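K.L.:
I would like the atomic coordinates for the input below:
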Amino acid sequence: MVLENKLGITESAELAREEERISKTKAIELFTDDLLQGKTIGTFETLAFIHHHLFSDIYEFAGKIRKENIAKGNFRFAPVMYLKSSLEHIDQMPHSTFDEIVEKYVEMNAAHPFREGNGRSARIWLDHMFKHSLSKVVDWNRVDKGDYLLAMERSPIKDIEIKHLLKQSLTDQVNSREVFMKGLDASYHYEGYTTYNSEDLM
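P.N.:
Take a look at the predicted model:
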């Protein structure tokens, strides 16, 4: 199923290509124009701003909380009925240490507040926290994509793997555009979401 989009694209591979091209162009703006300057660290409001900036040329739902229940494989992200309270809880979580930041990131991943584009937006949001709290960011060139996706899948139960992966990949190159952009690579994000009805939760 191809998501309804502003581009009028009806073929999934074409949409994926255009989505990556446009979102990366918008990410360069985000970085070059320092559009996150002054944005509150570690809040859903800031994550929604990032998501809207990346995807507003593609999707009407950019920056808006999803209205569908979504799953990846056997893992169901936060049900819509609990999503708002989950995001309020995440906003209150601390983010001053490495462990706190990753734990907050893991919780936001489990929430998956948007219909599409969660991973790319959240990695920018994660680095925004790292940059301001630790003066470091993740060098995504040093993060194996397969290991990352597996660690993120397991992170709601055990976050030791994702913490290990990210800790060994931290860099102080906080002003490197190349480092910033690597986290936007499509190969790091989940594919193949399915939707399900609220009744399925009963």
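K.L.:
make it CA atoms for all contacts and neighbour counts henceforth
P.N.:
OK.
K.L.:
What is the neighbour count of Q37?
P.N.:
A count of nearby residues for Q37, using other C-alpha atoms under 10 Å, gives 11.
K.L.:
Could I get the buried residue list for the helix or strand containing I28?
P.N.:
Assigned by DSSP states H and E, I28 belongs to helix 12-32. For helix 12-32, the neighbour count (16 or more other C-alpha atoms under 10 Å) marks L15, E19, E20, S23, K24, K26, A27, I28, L30, F31 as buried.
K.L.:
Find the pair from those with maximum spatial separation.
P.N.:
Spatial extent of the buried residues of helix 12-32 (C-alpha to C-alpha) is set by the pair L15 and F31 at 23.9 Å.
K.L.:
One more, please, to line up against the first structure:
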Amino acid sequence: MLDKYGVGQDPLCYPGSTVLRNRLGLTDAQTLHDAERTLSEIAASTIDFDLPPYDLPYLQQIHRILFDDVYEWAGELRTVDISKGGTHFCNVTRIEAEAAKLFRRMATANWFEGLARQQLISAVAEFYGDLNMVHPFREGNGRAQRILFDHIIINAGYEISWWEVAEHEWVQANIDAVVCDYRALTVIFQRCIGQAIG
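P.N.:
This is a model prediction of the structure:
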């Protein structure tokens, strides 16, 4: 039985099920999805903004705060290779190295500080798509990564809001980025990144 990430019988799932083991004891996928979304939205409000440098442990801390009420493994790197649809995410043996490479490149770019809005949009669209391919966690990658990019964009001096993005549009944009086509992500960030802060 393959789960939505195509990993077969994942040890993190209940036996014979595609539902991830969780602290809530929920065995229905939709109920777990709804609870996970609600609890992570509440937890997100407790995450403080920090200045760079940012790195994989910083992203893991965000994930831990978001999902600790739901999963014992919140904040831990995944231990199985996963794919979604036709997209194969980073091999587990390469997660730390590939993430480090991307964070180093962002650090070298001075976390995009001082960029004009259009330059920032192009830069974060590319880095978002590339970091999404690393997909370091078994579940909850998008939510954790969006908060990380909230911090990156705010630190760069701009407002950010994700409210105007439909889920199907977001998913397709990330699929396009797999082959380094960042146009759809650029359109999304064009809409989501607001004016310069103060």
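K.L.:
before we move on, the earlier item: ok, residues contacting the helix holding I28 of structure 1?
P.N.:
For helix 12-32 of structure 1, contacts defined as C-alpha atoms under 8 Å, 6 or more residues apart in numbering pick out 1-2, 9, 35-36, 53-55, 57-58, 177, 180-181, 184-186.
K.L.:
got it, and stretch 102-113 of structure 1?
P.N.:
By C-alpha under 8 Å, 6+ apart, stretch 102-113 of structure 1 touches 65-66, 77-78, 83, 86-87, 90, 93-95, 118-119, 122, 126, 152, 155-156, 159, 162-163.
K.L.:
In space, what's closest to Q172 of structure 2 - neighbours in sequence excluded?
P.N.:
Of all residues not flanking Q172 of structure 2 in the chain, A184 sits nearest, at 7.9 Å (C-alpha to C-alpha, 6 or more residues apart in numbering).
K.L.:
I'd assumed V178 was in contact with the one you found.
P.N.:
No. Using C-alpha atoms under 8 Å, A184 of structure 2 is not in contact with V178; the gap is 11.7 Å.
K.L.:
which residues in structure 2 form helices?
P.N.:
Along structure 2, counting by DSSP state H, helices occupy 29-44, 56-67, 95-108, 117-134, 141-155, 167-177, 183-192.
K.L.:
Could you work out which of those reaches nearest to K84 of structure 2?
P.N.:
Minimum separation from K84 of structure 2 across the helices of structure 2 (C-alpha to C-alpha) falls at helix 167-177, 9.5 Å.
K.L.:
buried stuff in that closest one?
P.N.:
If you call a residue buried by 16+ other C-alpha under 10 Å, then helix 167-177 of structure 2 has these buried ones: A173, N174, I175, A177.
K.L.:
can you tell me which residues contact L126 of structure 1?
P.N.:
By C-alpha under 8 Å, 6+ apart, L126 of structure 1 lies in contact with G42, I101, V102, Y105.
K.L.:
Identify the residue of structure 2 aligned to it.
P.N.:
The equivalent of L126 of structure 1 in structure 2 is F149 (alignment by TM-score structural alignment).
K.L.:
The aligned partner of W162 of structure 2 in structure 1 - how many residues pack around it?
P.N.:
Here W162 of structure 2 is matched to W140 in structure 1, going by TM-score structural alignment. Burial of W140 of structure 1 is recorded as 23 neighbouring residues (other C-alpha under 10 Å).
K.L.:
Let me know whether W140 of structure 1 touches K182 as I believe.
P.N.:
Yes. If you go by C-alpha under 8 Å, W140 of structure 1 and K182 touch, sitting 5.6 Å apart.
K.L.:
ok, and the closest non-adjacent residue to I101 of structure 1?
P.N.:
H95 (4.6 Å).
K.L.:
Ignore what I typed, I meant P94 of structure 1.
P.N.:
Using C-alpha to C-alpha, 6+ apart and skipping the chain neighbours, the partner closest in space to P94 of structure 1 is E100 (6.0 Å).
K.L.:
and the gap between the alignment partner in structure 2 of that neighbour and W111 of structure 2?
P.N.:
In structure 2, the residue matched to E100 of structure 1 (TM-score structural alignment) is A123. Going from A123 of structure 2 to W111 of structure 2 by C-alpha to C-alpha, to the nearest Å gives 10 Å.
K.L.:
Likewise for L185 of structure 2?
P.N.:
The value you get for L185 of structure 2 to W111 of structure 2, if C-alpha to C-alpha is used, is 18 Å.
K.L.:
ok, these two, which is more surrounded?
P.N.:
Neighbour count, other C-alpha under 10 Å: between L185 of structure 2 and W111, L185 has more, with 26 against 23.
K.L.:
doesn't I175 make contact with the more buried one?
P.N.:
No. With contacts counted by C-alpha under 8 Å, L185 of structure 2 stays clear of I175, the gap being 9.8 Å.
K.L.:
thinking again about what came up before, name all residues that make contact with the residue nearest to I101 of structure 1.
P.N.:
Contact analysis of H95 of structure 1 by C-alpha under 8 Å, 6+ apart lists G42, I101, K104, M129, S133.
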